[in-house]
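Chemist: Need a 3D model of the following:
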Amino acid sequence: MAKAIDPQSSMAALFGSRLRKLRVAAGLTQTEVGVLAHVVGSRIAQLERATGAKPTLELTRVLDRELVADELLIDLWPYVYREAFPDWSQAFIAYSARAKVIREYASHAVPGLLQTPAYARALLSVGHSLRDAEHLEERVAARLDRQVRLTGPDRPELWIILDESVLRRPVGGSEVMRAQLEKLLRMAEEPNITIQVLAFDQGEHGAMGGSLTMLTTPDGSHIAYTEGAHSGQLTEEPHEVERFSLVYDRLTAMALPPLMSLDLIRSVMEANPRAASVPSRSDRRRLAQQQLQQPGGRQLRAGGGRIPGRRARP
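Modeler: Down below sits the predicted model:
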């Protein structure tokens, strides 16, 4: 007989214990549950013993439905999911999972919400807190699960400012990076996603040395989160949040307009040095004036998307 796990040892163990009880109550074997969930029976065994990769949200929903768990497993999943991340990032993940507006400046890498699996794997493989290969796959799966919300019914408004270095650092190699840049262009066509690039020629700014994320929750609360390579800090103190919000507003003003940003991403992807040159400041001012003259302050992106005009601060 398999050794019983202690449901108090971790959230993954608690999830596994509840899953086993639901399966036994339904009179099903692990193999039978695997068939219902479209996974091998050994995957169900791993979940029950908390020995394999943590469950994805999609798998959790299927198990909850097939075992008639009345959303018990779904309610547990966020806590299991957060265990794959360092302690200092878990509170941020909890807030961002329900934020209605996410504004982020990324200084070194493409934000997790927009990463491809290969890019995420390459980036997370050098993580300071990474334990082993299994932990890497848990982290990758958890990161990709976060992206589901971008196209779901409760999709947030996402505004991303990428430092130009993010585009030019070939994380994972040239092929991985090309696929990542293609995804940025594709995601920028979503009506709730805006991407800008902060060019090198803008020089110093208030968020150098790390990334900055501003969150607005459904109740209207504002949260700021700063992150370095191996640490992060969350703040809800109004004065500090307002200070960071002003920093983000300045970055928005300094960055290339969305249309020019997409052109730069495309030219870097196509490895055309001449086309990849940053537009002059006079060109930027001219485009900005053109956008302001459009009805409602908006202009169509190449490919059919929209370029938002200046939005009121959330």
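Chemist: From here on, just use CA atoms for contacts and neighbour counts.
Modeler: Will do.
Chemist: all strands of the stretch 51-200 of the chain, in order?
Modeler: Using DSSP state E, counting those that start in this stretch, the strands of the stretch 51-200 of the chain run over 101-106, 157-163, 193-198.
Chemist: Which among those is found nearest to residue 274?
Modeler: strand 193-198 (17.5 Å; CA to CA).
Chemist: what's that closest one packed up against?
Modeler: On a contact count with 3 or more CA pairs under 8 Å, 6 or more residues apart in numbering; DSSP states H and E, strand 193-198 meets strand 157-163, helix 238-254, helix 258-269.
Chemist: now do 7 Å
Modeler: strand 157-163, helix 258-269 (3 or more CA pairs under 7 Å, 6 or more residues apart in numbering; DSSP states H and E).
Chemist: most tightly surrounded among the strands of the stretch 51-200 of the chain?
Modeler: Most buried of the strands of the stretch 51-200 of the chain, by mean neighbour count (mean count of other CA atoms under 10 Å): strand 193-198, with a mean of 24.
Chemist: And the contacts of that strand?
Modeler: With contacts defined as CA atoms under 7 Å, 6 or more residues apart in numbering, strand 193-198 is touched by 157-164, 187-188, 254-258, 261.
Chemist: now with 6 Å?
Modeler: Outside strand 193-198, the residues within contact range by CA atoms under 6 Å, 6 or more residues apart in numbering are 158-164, 188, 255-256, 258, 261.
Chemist: can you give me the angle it makes with strand 157-163?
Modeler: 20 degrees (axes from the mean of the first three to the mean of the last three CA atoms, to 10 degrees).
Chemist: Mind checking what helix or strand follows strand 193-198 in sequence?
Modeler: strand 211-216 (DSSP states H and E).
Chemist: now the angle between helix 238-254 and that next one, please.
Modeler: Using the same axes, to 10 degrees: strand 211-216 against helix 238-254 is 110 degrees.
Chemist: any chance of the helices and strands packed on strand 193-198 in JSON lines, plus distance to residue 89?
Modeler: Below are the helices and strands packed on strand 193-198 laid out as JSON lines (distance: least, CA to CA, whole Å):
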{"stretch": "strand 157-163", "distance to residue 89": "19"}
{"stretch": "helix 258-269", "distance to residue 89": "29"}
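Chemist: right, and these - which one's nearest residue 250?
Modeler: Short answer: strand 157-163, nearest of the helices and strands packed on strand 193-198 by CA to CA, at 11.2 Å.
Chemist: Can you give the contact residues for the closest one?
Modeler: Here strand 157-163 has contacts from 101-107, 192-198, using CA under 6 Å, 6+ apart.
Chemist: Now do the helices in the chain.
Modeler: 11-25, 30-37, 41-49, 57-66, 72-82, 87-96, 117-124, 133-146, 164-168, 174-187, 238-254, 258-269, 281-293 (DSSP state H).
Chemist: and for comparison, fold this next one:
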Amino acid sequence: MARGKDIDGSVSVPTFYGKELRWKREAAGMSLETFLEGSFYGKTYLSDIEHGERRMPVELARHADRVLGTDGFFERHCEDVRKARKGTHAEYFADVPDLEKRALEIEEWDPMLIPGPLQSEPYIRAVILSAYPAESEEVLAAKVADRRERAWLFEDKASPETWVVLHEQVIWNPILPPDEMAEQLAHLVEVLAKRRAFAQLVLRNAGTYPFMMGTSRFMTFSDAPPLMYTEGMYSGQLIDDPVLVKQYAKAYGRLRAAALDTKASLRLIERAAEDFRNGKQLPQLD
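Modeler: Have a look, this model is predicted:
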């Protein structure tokens, strides 16, 4: 069996375990296709893992241990890879930036805040300090920079198509001074005008609707099953159970049906930006 270009396992923890996976797979005489039989993953996905460019999901690690007879080696070391790719993001969020880079489509629900990649620097600082008021300026600056690096999700031509549903209170909640809030909303309008991302607003009088608590994000891929990520203030979880993800996806469809259409939503965001800019009396939030 022909072997591909060698991988330098000393570069990082992910490349070390990726190289080990490929070595054991090839030593067993397995092609990518043969190795993946019985899993939900594709060749490109596995190749990225073997080159240290993608984290190995625990389900695929268990599959590797079962197929290769490695006695739990890869499942045990998934934690090492996850920690190595953390950066300044919260531990529970560490896998999400890599997944976003490979997603075909992202659908998101935010009941309280403008999504991270759409946030201006003042907005990011305010959000971080609300949760970590004693954060040092050095760490705060690093966290702001990491969040701004994700702006490509909405601003790059090669970004995934993204659908965002926001609660109406997000655009009226003055978490910044009026001029900065106006700039934040104007930026949101500017990005949405590029038509790579689409937004809908759930109005305050919409009654009951799915996902009334917590942020949720769905990601679909060309070479792997869809995932859902949900987050609270100090915790987050990736959900990959196919039945559960499908159930949540159906609920997201009902959420979109309860929201304003994209054109009406954009007009309301523009109005909010103008009202902040002009210092008008803002609507009373319930």
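Chemist: After superposition, what is the TM-score?
Modeler: Taking TM-score structural alignment, normalised by the length of structure 2 as the basis, the two superposed chains have a TM-score of 0.65; 206 aligned residues with a CA RMSD of 3.0 Å.
Chemist: picking that back up, would you mind giving the contacts of strand 193-198 of structure 1 as JSON lines with distance to residue 283 of structure 1 added?
Modeler: Shown next, in JSON lines, are these (distance: CA to CA, whole Å):
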{"residue": "158", "distance to residue 283 of structure 1": "26"}
{"residue": "159", "distance to residue 283 of structure 1": "23"}
{"residue": "160", "distance to residue 283 of structure 1": "22"}
{"residue": "161", "distance to residue 283 of structure 1": "19"}
{"residue": "162", "distance to residue 283 of structure 1": "20"}
{"residue": "163", "distance to residue 283 of structure 1": "19"}
{"residue": "164", "distance to residue 283 of structure 1": "18"}
{"residue": "188", "distance to residue 283 of structure 1": "22"}
{"residue": "255", "distance to residue 283 of structure 1": "13"}
{"residue": "256", "distance to residue 283 of structure 1": "10"}
{"residue": "258", "distance to residue 283 of structure 1": "13"}
{"residue": "261", "distance to residue 283 of structure 1": "13"}
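Chemist: Just the closest of those residues to residue 300 of structure 1, please.
Modeler: residue 258 (10.3 Å).
Chemist: Can you get me a residue count around that closest one?
Modeler: 20 (other CA atoms under 10 Å).
Chemist: For residue 252 of structure 1, see how far away it is.
Modeler: Distance of residue 258 of structure 1 to residue 252 of structure 1, given as CA to CA, to the nearest Å: 10 Å.
Chemist: With residue 268 of structure 1 instead?
Modeler: For residue 268 of structure 1, the distance to residue 252 of structure 1 - CA to CA - is 21 Å.
Chemist: And residue 106 of structure 1, by the same measure?
Modeler: Distance from residue 106 of structure 1 to residue 252 of structure 1, by CA to CA: 12 Å.
Chemist: buried residues in stretch 177-189 of structure 1?
Modeler: 177-178, 180-182, 184-185, 187-189 (16 or more other CA atoms under 10 Å).
Chemist: what's the closest non-adjacent residue to residue 283 of structure 2?
Modeler: What sits nearest to residue 283 of structure 2 in space, not counting adjacent residues and going by CA to CA, 6 or more residues apart in numbering, is residue 172, at 7.3 Å.
Chemist: for residue 47 of structure 2, same thing?
Modeler: residue 32 (7.9 Å).
Chemist: cool, and residue 240 of structure 2?
Modeler: residue 227 (5.0 Å).
Chemist: which residues touch residue 49 of structure 1?
Modeler: Contacts of residue 49 of structure 1 (CA under 6 Å, 6+ apart): residue 16.
Chemist: Just give me the neighbour total for residue 13 of structure 1.
Modeler: Other residues close to residue 13 of structure 1 by other CA under 10 Å number 20.
Chemist: Likewise for residue 268 of structure 2?
Modeler: For residue 268 of structure 2, using other CA under 10 Å, the count is 17.
Chemist: on that earlier part again, so which of the helices of structure 1 gets nearest residue 207 of structure 1?
Modeler: helix 238-254 (7.1 Å).
Chemist: Could you give the residue range in structure 2 aligned to the closest one?
Modeler: The aligned range for helix 238-254 of structure 1 in structure 2 is 242-258, by TM-score structural alignment.
Chemist: compared with structure 1, how much does the matching stretch deviate?
Modeler: Per the superposition on structure 1, stretch 242-258 of structure 2 and its aligned residues are separated by 0.7 Å on average (mean CA distance after the TM-score superposition for structure 1).
Chemist: Give me the contacts around that stretch.
Modeler: 209-210.
Chemist: go again using 8 Å as the cut-off
Modeler: 165, 200, 202, 206, 209-211, 218, 225-228, 239 (CA atoms under 8 Å, 6 or more residues apart in numbering).
Chemist: Leaving out sequence neighbours, find the closest residue to the residue most central in space within structure 1.
Modeler: In structure 1, the centroid-proximal residue (CA atoms, centre = their mean) is residue 113; its distance is 2.0 Å. In space, and not counting its chain neighbours, residue 113 of structure 1 is closest to residue 147: 5.1 Å by CA to CA, 6+ apart.
Chemist: okay but the one you found is in contact with residue 117, surely?
Modeler: No. With contact defined as CA atoms under 8 Å, residue 147 of structure 1 does not count as touching residue 117 (11.0 Å).
Chemist: Find out how far stretch 228-236 of structure 1 is from the centre of the chain, if you would.
Modeler: 16 Å (CA atoms, centre = their mean, to the nearest Å).
Chemist: In that stretch, which of the residues would be classed as buried?
Modeler: 232, 234-235.
Chemist: Take these and write them to JSON lines, including distance to residue 300 of structure 1.
Modeler: As requested, the buried residues of stretch 228-236 of structure 1 are exported to JSON lines (distance: CA to CA, whole Å):
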{"residue": "232", "distance to residue 300 of structure 1": "37"}
{"residue": "234", "distance to residue 300 of structure 1": "36"}
{"residue": "235", "distance to residue 300 of structure 1": "36"}
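Chemist: What does residue 183 of structure 2 correspond to in structure 1?
Modeler: By TM-score structural alignment, residue 183 of structure 2 lines up with residue 179.
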